[in-house]
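Engineer: Build me a model:
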Amino acid sequence: MPFNDLSLTLLLVTLALAGLTILVCGIRMTGLADRIADRTGLGEALIGGVLLGAATSLSGSVVSVTAALDGRASLAFSNGVGGIAAQTAFLALADILHRRANLEHAAAELANVFQGALLVLLLTIPIIAYAGPDVAIFGVHPGSFVLLLVYGVGVVASKRVREDPMWRPVGTSMTEKDSPDEDESDNRGNIRLFVVFGVLMLIMGVAGWVVAKVANELTDRYDLSASLVGALMTAIVTSLPELVTTLAAVRRGALQLAVGGIIGGNTFDTLFLTFSDVSFRDGSIYHALERPDFFWLATGLAMTSVLLLGLIVRQRAGPGGIGFESMGILGIYLMAIGVQAFAM
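Structural biologist: Below you'll find the model as predicted:
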């Protein structure tokens, strides 16, 4: 599709249709992920953090890879880290929806706490790569390999934390348990379940490519900041599945799936940087960035830290029925948007 031949109206319509496609697929995948968690016995937190998190992040990863292949380092980077900030803010919105208690209190699960700490670690690696020497192995910075290694080790460790925890959250009357909705021994239709899940992932990937091409055209045509477009347009559009799946999971009572899906999706989103670095052929992508590109990484890191504190403190309720972490997360995100708007 010759995107440069499209009018502004058609570009925005194309962007909206791609976003709607991502949205519909994300809604369908939530129910499938919940059933997979029940049938495999792996639990909502782990399935939400790994399978659902990675699947709903596919469109975003396609955006970053496409931007990197086009030599747009800032757009590729800001799309990944901007998505982390946006998706963390979505979790605060889900807390507002869950009126019975603070979501982080009700969804007590050690695997989510572990993945939150893992995410903080992963977000520090790009900073180290940026501040360190400009080195590359076949055009890829060693930090990108470290990101992939730490993520893989973290996934294995998350499973061990769930199966043999050394710490357990204190149960209260407001704590929601992760209990299967169906008979785990019923394996009929499992293949079809995974096939449908895979097809939805493929469709989301194509939609992500369309979003990237529209973003490239808008950036060039109107001389927009690539960091701003990546963090506040492509990141939010491709993060719509996380918003819908999180709200849908809360409505279904699958609270561990809701929290795990956001944290796991954010953890997987750090791999956007590895994918982007491999796709960026002008050397290390970290040293093609400028200082302002790290604004949204720092924002996501601050929001994740507040979320992790909330998961540990487990405040039962706060102002408006939400915890201090949700107020802090929304406050940081809105402040960051205000700073970016002022910088324009």
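
Engineer: all contacts plus neighbour counts: C-alpha atoms, from now on.
Structural biologist: Fine.

Engineer: Who are the contact partners of residue 85?
Structural biologist: Contact analysis of residue 85 by CA atoms under 8 Å, 6 or more residues apart in numbering lists 296, 297, 299, 300, 303, 333.

Engineer: what's the helix or strand hosting the fourth one packed up against?
Structural biologist: Think residue 300. Assessed by DSSP states H and E, residue 300 sits inside helix 295-313. If contacts are counted by 3 or more CA pairs under 8 Å, 6 or more residues apart in numbering; DSSP states H and E, helix 295-313 sits against helix 73-97, helix 103-106, helix 110-131, helix 324-343.

Engineer: for comparison, sequence B:
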Amino acid sequence: MMDFIATPAGLLSAFFATAAVVVLAGIRLSIYGDALGDRTGLGNGLIGLVFLAGVTSLPELVVSLTSVINAPELAQGADMATGNMLGSNVFNLLILAFMALLFPGKFKPAAMKDPHTDSTLYGVLMLALFSIAYLAADTRWGGALIPGLRCAWLVITLPIAYALILRREHRQHKLEKEEQLPQETALTQLSALRFYSALCALCSLILGGGILLSLLGSRMALPPDQGGFGLEASLIGTLFLAISTSLPELVISFASIRMGFLDMAAGNVLGSNMFN
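Structural biologist: Predicted coordinates:
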């Protein structure tokens, strides 16, 4: 295996093969997400916003963490991690725009039980908090713009904000779930053990694919004489890793809209941005 990915062609083949596994797992996960909404009574919107968004964001989380850990220099790893997270958010918004163009008849606010206006505003708010901390600690001009302020405060602020957001969304969807009648499907009739075992297996595939994408992406940053492409870490994080780890969102959104679950598609994309 190592000899195969030692060449640029083999490395690129392994990268796209891993991305394909993530895509296929994402397709199945969208189907299981609908069944999970029927089983729990939470509805497609909340399942997309919380569960699917969390699962499809696992590649971003794993890629960013392993990029920092495995990078030969901390600055390079942090650059790759930041580029991956922010690049994925931009790509996720492009997904919504692409779906609106592809399905103009279905992608209308009137067709949604929840227009996800709050989710959009929350995502902008959390990105603003990150931007303030990131710029405040920037030392490229000889010192931090705001002395004493570091990105570490995000470790406390963002999880609290995210938890409060999910709590509010849960209350809002709880009032609407009585209006939604669960539909009997083959997946809803499965035993709890078989259903949740398959669900965990799909999540594991996405998580494992995210780890492998991180390792392959780091290798792509190596010079050509070492089997890489000689690309900068920031380009890898923004282009290859961000697009590949956003493929589950793209696939789930496409499949959800095709099945008529616009709430789940929008909730998945917007929730993933908040998770990032």
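
Engineer: just to revisit the earlier point, now the helices and strands packed on helix 295-313 of the first structure as JSON lines including distance to residue 4 of the first structure?
Structural biologist: Output for those, formatted as JSON lines (distance: least, CA to CA, whole Å):
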{"stretch": "helix 73-97", "distance to residue 4 of the first structure": "18"}
{"stretch": "helix 103-106", "distance to residue 4 of the first structure": "45"}
{"stretch": "helix 110-131", "distance to residue 4 of the first structure": "33"}
{"stretch": "helix 324-343", "distance to residue 4 of the first structure": "26"}
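
Engineer: Sketch out the helices for the stretch 151-276 of the second structure, chain order is fine.
Structural biologist: Along the stretch 151-276 of the second structure, counting by DSSP state H, counting those that start in this stretch, helices occupy 154-176, 192-220, 233-235, 242-245, 247-258, 262-275.

Engineer: Figure out which of these is closest to residue 98 of the second structure.
Structural biologist: Distance to residue 98 of the second structure, taken as CA to CA, is lowest for helix 247-258 among those, at 9.5 Å.

Engineer: circling back to that earlier point, for residue 204 of the first structure, find the nearest of the helices and strands packed on helix 295-313 of the first structure.
Structural biologist: Minimum separation from residue 204 of the first structure across those (CA to CA) falls at helix 73-97, 15.6 Å.

Engineer: angle of that closest one against helix 240-252?
Structural biologist: Using axes from the mean of the first three to the mean of the last three CA atoms, to 10 degrees, the direction of helix 73-97 of the first structure lies 10 degrees away from that of helix 240-252.

Engineer: how about helix 73-97 of the first structure, aligned to which bit of the second structure?
Structural biologist: Aligned by TM-score structural alignment, helix 73-97 of the first structure corresponds to residues 78-102 of the second structure.

Engineer: swap in stretch 312-330 of the first structure?
Structural biologist: Stretch 312-330 of the first structure maps onto no residues of the second structure, going by TM-score structural alignment.

Engineer: Please apply the same query to stretch 272-279 of the first structure.
Structural biologist: Mapped onto the second structure using TM-score structural alignment, stretch 272-279 of the first structure covers no residues at all.

Engineer: who touches that stretch?
Structural biologist: 60-61, 64-65, 67-69, 73, 76-77, 80, 139-141, 144-145, 147-148, 284-286.

Engineer: okay but residue 243 of the second structure is in contact with residue 91, surely?
Structural biologist: Yes: Residue 243 of the second structure is within contact range of residue 91, at 6.7 Å (criterion: CA atoms under 8 Å).

Engineer: What residues sit buried inside the match of helix 73-97 of the first structure?
Structural biologist: Judged by neighbour count (16 or more other CA atoms under 10 Å), stretch 78-102 of the second structure contains these buried residues: 78-89, 91-92, 95-96, 99.

Engineer: picking up where we left off before, neighbour count and distance to residue 278 of the first structure added to the contacts of residue 85 of the first structure, as JSON lines?
Structural biologist: What follows is these, written out as JSON lines (neighbours: other CA atoms under 10 Å; distance: CA to CA, whole Å):
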{"residue": "296", "neighbour count": "29", "distance to residue 278 of the first structure": "21"}
{"residue": "297", "neighbour count": "25", "distance to residue 278 of the first structure": "19"}
{"residue": "299", "neighbour count": "21", "distance to residue 278 of the first structure": "25"}
{"residue": "300", "neighbour count": "29", "distance to residue 278 of the first structure": "23"}
{"residue": "303", "neighbour count": "26", "distance to residue 278 of the first structure": "28"}
{"residue": "333", "neighbour count": "20", "distance to residue 278 of the first structure": "30"}
